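J.: prediction below, plus the sequence it came from.
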Amino acid sequence: MKRLVATTAVSALLLTGCATGGDDQTADPTAAASSAASADTEALLDRHGLAGKNTTEIIDHLDRLAGDDRPADLKASVRSHELVLSGAGQELTLDIPDDRFYLSVAPYVNRTHDCFHHSLTTCKGELAGTDVQVEIVDDTTGTLLVDRTQTTFANGFVGFWLPRDIQGTLRVTHDGRTGTAKIATGQDAPTCLTTLKLS
């Protein structure tokens, strides 16, 4: 489901509220503002080739873009329960499914950066296009959630859709080096992990 917070929506509401409405005194200003906001929403998504995609598809698409293909005029922040897109004075909030959590991981050897909410268009890790072996275990049940070799994206990250509200252990191995970290997928959990040093 899409939720929109946009400066254009606020402006449309104010303009509609001040208008006389001609002969139609029953016009709903909220409906008019909602219609304008919906058009702006579709324009923002269409401008970046995201129209018709759901939230998980948008996240997967943007995180995998090559460096030159990442839009400089679009900010995309992954929160625990939502994706926030902003650009050209508009902000669009898209809900992430209630049972899923997106964790993006940038393992490193020499250099890293601080991160809490993963930015799909600006975050960049050290190890781009690198094969890493990943294991993720649910600490409560012992269930092995991820066990595979995966190539990091062009931005140096690798992303995982995990069950909501778990405590787990992440283990990444590359070129004889290994890093381990505790993870969580709750309401206030980070969606960006950049502290996993391979040693």
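T.: Happy to help now that I have it. Numbering: from 1, shown residues only.
J.: all contacts plus neighbour counts: C-alpha atoms, from now on.
T.: Fine.
J.: quick one, helices of this protein?
T.: Taking DSSP state H, the helices of the chain run over residues 7-18, 29-47, 55-63.
J.: dump those helices into TSV; add mean neighbour count and distance to His113 as well.
T.: Shown next, in TSV, are the helices of the chain (neighbours: other C-alpha atoms under 10 Å; distance: least, C-alpha to C-alpha, whole Å):
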stretch	mean neighbour count	distance to His113
helix 7-18	16	31
helix 29-47	17	29
helix 55-63	18	17
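J.: mind putting these in TSV, distance to Leu144 included?
T.: Shown next, in TSV, are the helices of the chain (distance: least, C-alpha to C-alpha, whole Å):
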stretch	distance to Leu144
helix 7-18	44
helix 29-47	36
helix 55-63	22
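J.: among those helices, which is nearest Asp114?
T.: helix 55-63 (17.7 Å; C-alpha to C-alpha).
J.: chain center to the closest one, what's the gap?
T.: 7 Å (C-alpha atoms, centre = their mean, to the nearest Å).
J.: tell me what angle that helix forms with helix 29-47.
T.: 40 degrees (axes from the mean of the first three to the mean of the last three C-alpha atoms, to 10 degrees).
J.: surely Leu162 and Leu103 touch.
T.: Yes. Look at Leu162 against Leu103 with C-alpha atoms under 8 Å: they come within range, at 7.4 Å.
J.: the two: which is more packed in?
T.: Using other C-alpha atoms under 10 Å, the more surrounded residue of Leu162 and Leu103 is Leu103, with 24 against 18.
J.: and here is the other one:
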Amino acid sequence: MKRLAMAATAFTLVLAGCAPADPNPSSTTGQDATIDLLSDFGLAEMDAVEAIDHLDRLAVTDRPADLMASVYPDELVLTDNVREVTLDIPEDSSYLSIAPYVDQTHDCFYHSLTTCLGELSNENIELQIVDNATGEEIIDEEMTTFDNGFIGVWVPNNIADGTIEITYDGLTGSTDFTTTDEGATCITDLRVE
């Protein structure tokens, strides 16, 4: 069922421009394929958290064009359209990739670490994330967006109702989010105005 949902999402992302040309690569399994794929892209011996952090922080010009790295609620899927590797996300965590915008954005649900681009590249922002059910302020800090216009944060999983608020250059915007199994990992609907 998870693969069916991923295939449907991949089709949606193709339409949004955040996915590879072939969203259904042939899967090459086995330890050798895993080691080879990870080594080929400088990710050897990294777990999902380390690989996500590494890829998100790369300059756009340094991101591998032949690697698709998709963040799902429970796993990171890496593929070069020949081989596919899946790395598990820690059970107690969820990754949110957030691209605040002023004028332009794109539709996205599962973040692609190598192809998604946001409007506000290398900009200083103030970020607040709140779990509305508990009232807990999860994050309240100043950050700089990555070269791809996103910021990436690790938050607890199973947040059923949360709010993200960003202030940029005197402009503020907010959006709701969830980190349940049905939650998005790519937040592109947060307009600051």
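T.: Cool, the structure landed. Everything quoted here is computed from the prediction, not taken from an experiment.
J.: could you get me the TM-score between them?
T.: Comparison of the two superposed chains (TM-score structural alignment, normalised by the length of structure 2) gives a TM-score of 0.85, and 168 aligned residues with a C-alpha RMSD of 1.2 Å.
J.: just to revisit the earlier point, wait, which of the helices of structure 1 is closest to Ile96 of structure 1?
T.: helix 55-63 (6.1 Å).
J.: how near is the residue positioned nearest the centre of structure 1 to Thr195 of structure 1?
T.: By C-alpha atoms, centre = their mean, structure 1 has its centre lying nearest to Val78, at 2.9 Å. Noted for Val78 of structure 1: a distance of 18 Å to Thr195 of structure 1, by C-alpha to C-alpha, to the nearest Å.
J.: go through structure 2 and flag its longest helix.
T.: Under DSSP H, structure 2 gives helix 2-16 as its longest helix.
J.: buried set for it?
T.: Met6, Thr9, Ala10, Phe11, Thr12, Leu13 (16 or more other C-alpha atoms under 10 Å).
J.: quick one: the counterpart of Gly129 of structure 1 in structure 2 from Ala99 of structure 2, how far?
T.: Aligned by TM-score structural alignment, Gly129 of structure 1 pairs with Asn122 of structure 2. In this view, Asn122 of structure 2 and Ala99 of structure 2 are 11 Å apart by C-alpha to C-alpha.
J.: and if you look at Pro73 of structure 2?
T.: From Pro73 of structure 2 to Ala99 of structure 2 the distance is 18 Å (C-alpha to C-alpha).
J.: which of the helices of structure 1 sits closest to Thr180 of structure 1?
T.: Nearest to Thr180 of structure 1, of the helices of structure 1 and by C-alpha to C-alpha, is helix 55-63 at 22.6 Å.
J.: mean deviation, the closest one versus structure 2?
T.: Taken over the aligned residues, the distance from helix 55-63 of structure 1 to structure 2 averages 0.5 Å (mean C-alpha distance after the TM-score superposition for structure 1).
J.: my guess is Asp189 of structure 2 contacts Gln104. True?
T.: No. Counting by C-alpha under 8 Å, Asp189 of structure 2 stays clear of Gln104, with 9.9 Å between them.
J.: of these two, who's got more company?
T.: It is Asp189, of Asp189 of structure 2 and Gln104, that has more neighbours when counted by other C-alpha under 10 Å, with 19 against 12.
J.: quick one: residues contacting the more buried one.
T.: By C-alpha atoms under 8 Å, 6 or more residues apart in numbering, the contact list for Asp189 of structure 2 reads Ala99, Pro100, Tyr101, Thr105, Asp107, Thr175.
J.: burial count for the last one?
T.: Looking back up the chat, that one is Thr175 of structure 2. By other C-alpha under 10 Å, neighbour count at Thr175 of structure 2 equals 16.
J.: what does it correspond to in structure 1?
T.: Per TM-score structural alignment, Thr175 of structure 2 is aligned with Ala181.
J.: tell me how far its match lies from Gln150 of structure 1.
T.: 18 Å.
J.: swap in Arg47 of structure 1?
T.: Taken as C-alpha to C-alpha, the span from Arg47 of structure 1 to Gln150 of structure 1 is 30 Å.
J.: not including adjacent chain positions, what is the nearest residue to the alignment partner in structure 2 of Asp165 of structure 1?
T.: The alignment partner of Asp165 of structure 1 in structure 2, by TM-score structural alignment, is Asn158. Nearest residue to Asn158 of structure 2 in three dimensions, chain neighbours excluded: Thr180, at 4.5 Å (C-alpha to C-alpha, 6 or more residues apart in numbering).
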